[in-house]
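A.B. asks: Here's my sequence, what's the structure:
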Amino acid sequence: MLNIEDLFKGRHFDREIIILCVRWYLRFKLSFRDLVEMMAERGVSLTHTTIMRWIQRYVPEFEKRWNCFACRAGGSWRVDETYVKIKGRWTYLYRAVDKEGKTVDFLLRVKRDVAAAKAFFRRAFKNQGRLPQKITLDGYQASHRAALEVLGEHRSGKRTKIRSSKYLNNLIEQDHRSIKLRLGPMLGLKRFRNASITIAGIELMHRIRKGQFKLGKLRIKNKTAPEMWNAVLAA
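C.D. replies: Have a look, this model is predicted:
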């Protein structure tokens, strides 16, 4: 993993400006051109394509560094998928939260089928480092089949209870809204890979808001957002 100096080495703009633009774009309902105008008022001349490139370059790095401090989610998961339009076509964002509303994982896929659901469950199990005690799904049978098959790949998979409940899944459906509300002002995503990276950044900001990271060792309690980001990236 690159240190913070090498991460921003050779960039025309200071790292504080880059971090600020990336963070504001992912967190607030701003377009690239909104950010260009806001930065111009602060005496910084940018183009919208520059910010776009920063998103694609730095979101994976930021996510990697923040994940070093991630808290493990609870053992009762609510799993559901929502729709995201990319270049005029609907794609599917698989997401899960625990019973406290903490994000478990997410995965953008082109299709909504057994293979896509299996890919999501494998990713979630791997990233969490353990199997959940319960998985709550909606009535879509492909998701039930995928969960059973992936759990069958683990010795302790039979201990996980799979259930179907529309009422209990209201929690994940409400959580989708925070992601969809941010995606709306983006006026359409054009490429699947770029969309995946952008959504990963939005999910990261959503997890930060939920307090899903242990940052005590960095001694950044009650400090401002820029100080917090610099501390995490430098760690």
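
A.B. asks: alpha carbons only for contacts and neighbour counts from here, please
C.D. replies: Noted.

A.B. asks: What's the separation between the spatially most distant residue from the centre of the chain and residue 138?
C.D. replies: No residue in the chain sits farther from the centre than residue 43, which is 31.4 Å out by C-alpha atoms, centre = their mean. Using C-alpha to C-alpha, to the nearest Å, residue 43 is found at 51 Å from residue 138.

A.B. asks: Please apply the same query to residue 127.
C.D. replies: 23 Å.

A.B. asks: More neighbours: the two, which one.
C.D. replies: Shown here are residue 127 and residue 138; by other C-alpha atoms under 10 Å, residue 138 has more neighbours (18 against 13).

A.B. asks: burial count for the residue lying closest to that one once chain neighbours are set aside?
C.D. replies: Spatial nearest neighbour of residue 138, excluding adjacent residues (C-alpha to C-alpha, 6 or more residues apart in numbering): residue 164 at 5.3 Å. By other C-alpha under 10 Å, 16 other residues sit near residue 164.

A.B. asks: Here is the second sequence; please produce its structure so I can put it next to the first one:
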Amino acid sequence: MKTISYHRHRFHPDIIRQAIWLYFRFTMSYRDVEELLAERGIDVSYETVRRWALKFGAEYARRIKKHRPLPHTEWFLDEVFVKIGGKSMYLWRAVDGEGEILDVLVQKRRNKRAALKLLRKLLQNQGILPTKIVTDKLRSYSAALRDLNMEHLHDTTNRLNNRAESSHVPIRRRERKMQRFKSHKSAQIFLSAYGPIYNLFNTQRHLISRKTLRQLRSIAMVEWNFVTNAA
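C.D. replies: Okay, the predicted model is just below:
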């Protein structure tokens, strides 16, 4: 894998990687990361942390996605209302049968065109075809799946889509911490990087033993070190 260039950055790459890990892994602001680094004797401004997150976050996420196994073939789709810059918008989200975030799109509408955009992006990027697509009863999904000749995969059974609806919770926490997303573009940039990093460290600890949790944490950190060229 081609190495990431940290050329012309005053701080050591390990500090940059740690700052980005803290910001995306936990519900923190840039100022929170600044304070944690300061406690360790590292004087970095929150604006520098912001620039690092924008520059390196997307690249780390792209590398993580490249090395993740193929997703589960059951896909769960949902959309949630958000206020961005004083305007009503929607976060369209897709997760698989194991709870991994497949993609998130910020869109202005909740219609067939918006549903088609999400579905086409999923089909293009995931590398597999789904065996089931679970949604709520929003008609936009049915219309979009008809256009794609995939209506036979559609399932709108009551409460079956709870997996997708629950997946909004971490983003809602981040949204509150960030005092709402400031623009369509900045929201999409953050969410595109956040999803793969969240997947890497999401161990679903409530379902596993302590021993398994330690093993999965170790595996996740090894993968993180690899994709950020720390190993």
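
A.B. asks: Aligned to the residue farthest from the centre of structure 1, what sits in structure 2?
C.D. replies: By TM-score structural alignment, residue 43 of structure 1 lines up with residue 41 in structure 2.

A.B. asks: just residue 10 of structure 1 next, same as before
C.D. replies: Aligned partner of residue 10 of structure 1 by TM-score structural alignment: residue 8.

A.B. asks: can you check residue 184 of structure 1 too?
C.D. replies: So, by TM-score structural alignment, residue 184 of structure 1 is matched to residue 176.

A.B. asks: Report the mean deviation for the helix or strand encompassing that match after fitting onto structure 1.
C.D. replies: Assessed by DSSP states H and E, residue 176 of structure 2 sits inside helix 169-177. With mean C-alpha distance after the TM-score superposition for structure 1, helix 169-177 of structure 2 departs from structure 1 by a mean of 1.7 Å once superposed.

A.B. asks: who does whatever helix or strand comes next after that helix touch, helix- and strand-wise?
C.D. replies: Beyond helix 169-177 of structure 2 in the direction of the C-terminus, DSSP H and E gives the next helix or strand as helix 184-201. Here helix 184-201 of structure 2 touches helix 13-25, helix 46-67, strand 101-107, helix 210-227, going by 3 or more C-alpha pairs under 8 Å, 6 or more residues apart in numbering; DSSP states H and E.

A.B. asks: Would you mark the buried spots in the longest one?
C.D. replies: Read it as helix 46-67 of structure 2. 46, 49-50, 52-54, 56-65 (16 or more other C-alpha atoms under 10 Å).

A.B. asks: Over to the third one?
C.D. replies: Going by neighbour count (16+ other C-alpha under 10 Å), the buried part of strand 101-107 of structure 2 is 101, 102, 103, 104, 105, 106, 107.

A.B. asks: tell me the two of those that are most distant?
C.D. replies: 101 and 107 (17.2 Å; C-alpha to C-alpha).

A.B. asks: Geometric centre of structure 1: which residue is closest?
C.D. replies: Geometric middle of structure 1 (C-alpha atoms, centre = their mean) lands on residue 203, at 2.5 Å.

A.B. asks: How about it, nearest residue that isn't a chain neighbour?
C.D. replies: Among residues not flanking residue 203 of structure 1 along the chain, residue 179 sits closest, at 7.1 Å (C-alpha to C-alpha, 6+ apart).
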